[in-house]
Structures are given as structure tokens and as C-alpha cells.
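**Student:** turn this into a model:
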Amino acid sequence: MMFVQQLIDCNASNYGCSGGNKLKAYDYIIQNGGLNTKQNYPYRGIKGTCDAIKERGDGLNIDTYAIMTSRIDDKLAYALYEQPMVVGVDAHSSKFEKYKCQIFHEECVTKLPMTNTT
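**Tutor:** Down below sits the predicted model:
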């Protein structure tokens, strides 16, 4: 699981609770040298000030990422076996109108074009 609060607080180019871009999140993780653990940088659900002391840590470190465009089940299963996968969500649904900055708990039925990152 990615460490959401640190990305919200510290990744200035990624809009905090007002949206986000998975590629900018990965770029931040690489440039920052990783993310702290969720125990050391817990989720609060609101944008706060970046804690520079807690910004670096030993929670998650990546050095590259790739974009998958294949819908072939075997390739997706292999990619997921090898590393984490991020999936885009269509936020234009009316279910998102009142969404502020919490964890979204609704069934998503819209099928998006395949642009997952791995």
C-alpha cells in the first residue's frame, strides 16, 4: 500500500486532496529516495504541512515504473506478481461530487481505457 498522507502533504506538484496523478507520485517517490512507513507518516485525510523529518524513510523505495497498456490477463497477472500496480478511476461520476479527502467506498462500474502503471 502506498503511503498516501506523505504524498498529499509533500508532493507539491500533485494537488494534495484536490486530485492526483500516479505518474507524478512515482516521480516524487524516486526523487525523494522513497517514502516513510504509514506508521511513521499516518493518514489524516486532510492536507497538512510536509514533515521534512518524516519525509525520508524506509517504507517504500522505487527506482523506475512502467505504463501497461495490455489487456492480456497473463501479462497483467505477471506484472502484478512482480510489483505493485496502480489503477485509474473515472472521477466524473456523480458519486464523487461530495468527495473531499477521505477513502472512497463505492462500487466503480465504469470501464476506463487501460493506462495502469506498474
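
**Student:** from now on I want contacts and neighbour counts done on CA atoms only, so please keep to that.
**Tutor:** Will do.

**Student:** tell me which residue is most central in this structure.
**Tutor:** With the centre of the chain defined as its mean C-alpha position, the nearest residue by CA atoms, centre = their mean is residue 22, 5.3 Å away.

**Student:** contacting residues for that one?
**Tutor:** Residues near residue 22 by CA atoms under 8 Å, 6 or more residues apart in numbering: 86, 117.

**Student:** next, work out how far apart it and residue 14 are.
**Tutor:** Between residue 22 and residue 14 the distance, using CA to CA, to the nearest Å, works out to 9 Å.

**Student:** likewise residue 61?
**Tutor:** Noted for residue 61: a distance of 18 Å to residue 14, by CA to CA.

**Student:** what does residue 40 give?
**Tutor:** Note on residue 40: its distance to residue 14, by CA to CA, is 21 Å.

**Student:** second input sequence below; structure requested for side-by-side comparison:
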Amino acid sequence: GSCWAFSAVSTVESINQLVTGEMITLSEQELVECSTNGQNSGCNGGLMDDAFDFIIKNGGIDTEEDYPYKAVDGKCDINRENAKVVSIDGFEDVPQNDEKSLQKAVAHQPVSVAIEAGGREFQLYHSGVFSGRCGTSLDHGVVAVGYGTDNGKDYWIVRNSWG
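**Tutor:** Modelled structure (predicted):
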């Protein structure tokens, strides 16, 4: 799917709002169609790091309004690709399986993360603190936006592109 694009865009939108005070909705479709570097394959999957690399090398990313999401692969629109509304100058990976580092990062800003979402428990999840098994076969991009503790159980607050 295109979860990698939604994760990357959501993170960039949120950080841009933290810095500028303005919420600008950015284009996942531009990443789906134009970010073909690395392992990105449009609606057939990709990596958030490759999306961030594209935004840096492209000098920015366009708005959702100008380059709307279509939920299908298409040809990169060079004219729209050149509309650089929000830019980033870098990104940093949180060390894998290092929850303390992730907590520290999320305390300052939303963070793109990969999770295992293929399990039945996760597919059927609808609300509250997820109590199912957390696997290690990373196959879905989401955004960690916070964390907390409920009845002594630690949890992450995650924004998912599924709704």
C-alpha cells in the first residue's frame, strides 16, 4: 500500500505545524508517483526514509490540494513536483528496538515508525489500548504521536492512515 507515503507526509505536516504554527496538508500522491528512489514502489509499498530523501532532494513537497491523492499509481507530474511548498533539510533514524530513544523523540515531535500490522488482532483492532501480540515483521508505516501509561501498562499513541 501507500502507508509509507501517509506516514512520511503526516510527520512532515506535523513538524511543519510545530515550527510555523500553520497546518498545511501535503501530497501523499506526489510521493506515490514521484518518489521512486530506493525501495519505493508507489501503491505497492515503500519506505519512509526514501520518502524523506525524496523531499530533501526535490527541495520540498506540494500540497494535497494541488496534487490530490488518487489511491492509484500514476505518472509523476513534473509541473506539480516542482511546487515546493514545505521542505525539510534532513531526518534522523531512531535506533531500532530502542523505546527510550523513541520516547525522547516523540516528546518533541511526531515520528514515522514501522509496525507489524498483518496479524488478525491488529486488523480487527478498533479502539483503546491495543492488547494483541506485537510482531517484528514490519509491514506498515504509521506515526507515533505520543505515549502514556494505563493501569501500569505502557502504550504508544499512533496515527494510522486507515482512519
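
**Student:** hang on, the earlier thing: comparing residue 40 and residue 14 of structure 1, which shows the higher neighbour count?
**Tutor:** When residue 40 of structure 1 is set against residue 14 and neighbours are counted by other CA atoms under 10 Å, the residue ahead is residue 14, at 19 against 14.

**Student:** what's near enough to touch the more buried one?
**Tutor:** Here residue 14 of structure 1 is in contact with 7, 8, 20, 21, 24, 25 (criterion: CA under 8 Å, 6+ apart).

**Student:** what's the neighbour count on the alignment partner in structure 2 of the last one?
**Tutor:** Spelled out, it's residue 25 of structure 1. In structure 2, the residue paired with residue 25 of structure 1 according to TM-score structural alignment is residue 51. Residues lying near residue 51 of structure 2 (other CA under 10 Å) number 28.

**Student:** shouldn't residue 80 of structure 2 be within a helix?
**Tutor:** Yes: the assignment for residue 80 of structure 2 (DSSP: H, G, I helix; E, B strand; the rest coil) places it in a helix.

**Student:** structure 1: which residue goes with that one?
**Tutor:** Looking across to structure 1 (by TM-score structural alignment), residue 80 of structure 2 lines up with residue 54.

**Student:** what is the burial count for that match?
**Tutor:** Here the number of neighbours of residue 54 of structure 1 (other CA under 10 Å) works out to 13.

**Student:** return the distance of it relative to residue 88 of structure 1.
**Tutor:** With CA to CA as the criterion, residue 54 of structure 1 and residue 88 of structure 1 are 28 Å apart.

**Student:** ditto for residue 21 of structure 1
**Tutor:** Here the criterion is CA to CA. By it, residue 21 of structure 1 lies 9 Å from residue 88 of structure 1.

**Student:** picking that back up, my guess is the match of residue 25 of structure 1 contacts residue 7, does it?
**Tutor:** No: the pair residue 51 of structure 2 / residue 7 is not scored as a contact, 9.4 Å apart, by CA atoms under 8 Å.

**Student:** which strand runs longest in structure 2?
**Tutor:** Ranked by number of residues, the top strand in structure 2 under DSSP state E is strand 140-150.

**Student:** chain center to it, what's the gap?
**Tutor:** Centroid displacement of strand 140-150 of structure 2 relative to its chain, using CA atoms, centre = their mean, to the nearest Å, is 12 Å.

**Student:** likewise for stretch 53-70 of structure 2?
**Tutor:** Average the C-alpha atoms of stretch 53-70 of structure 2, do the same for its chain, and the two points are 13 Å apart (CA atoms, centre = their mean).
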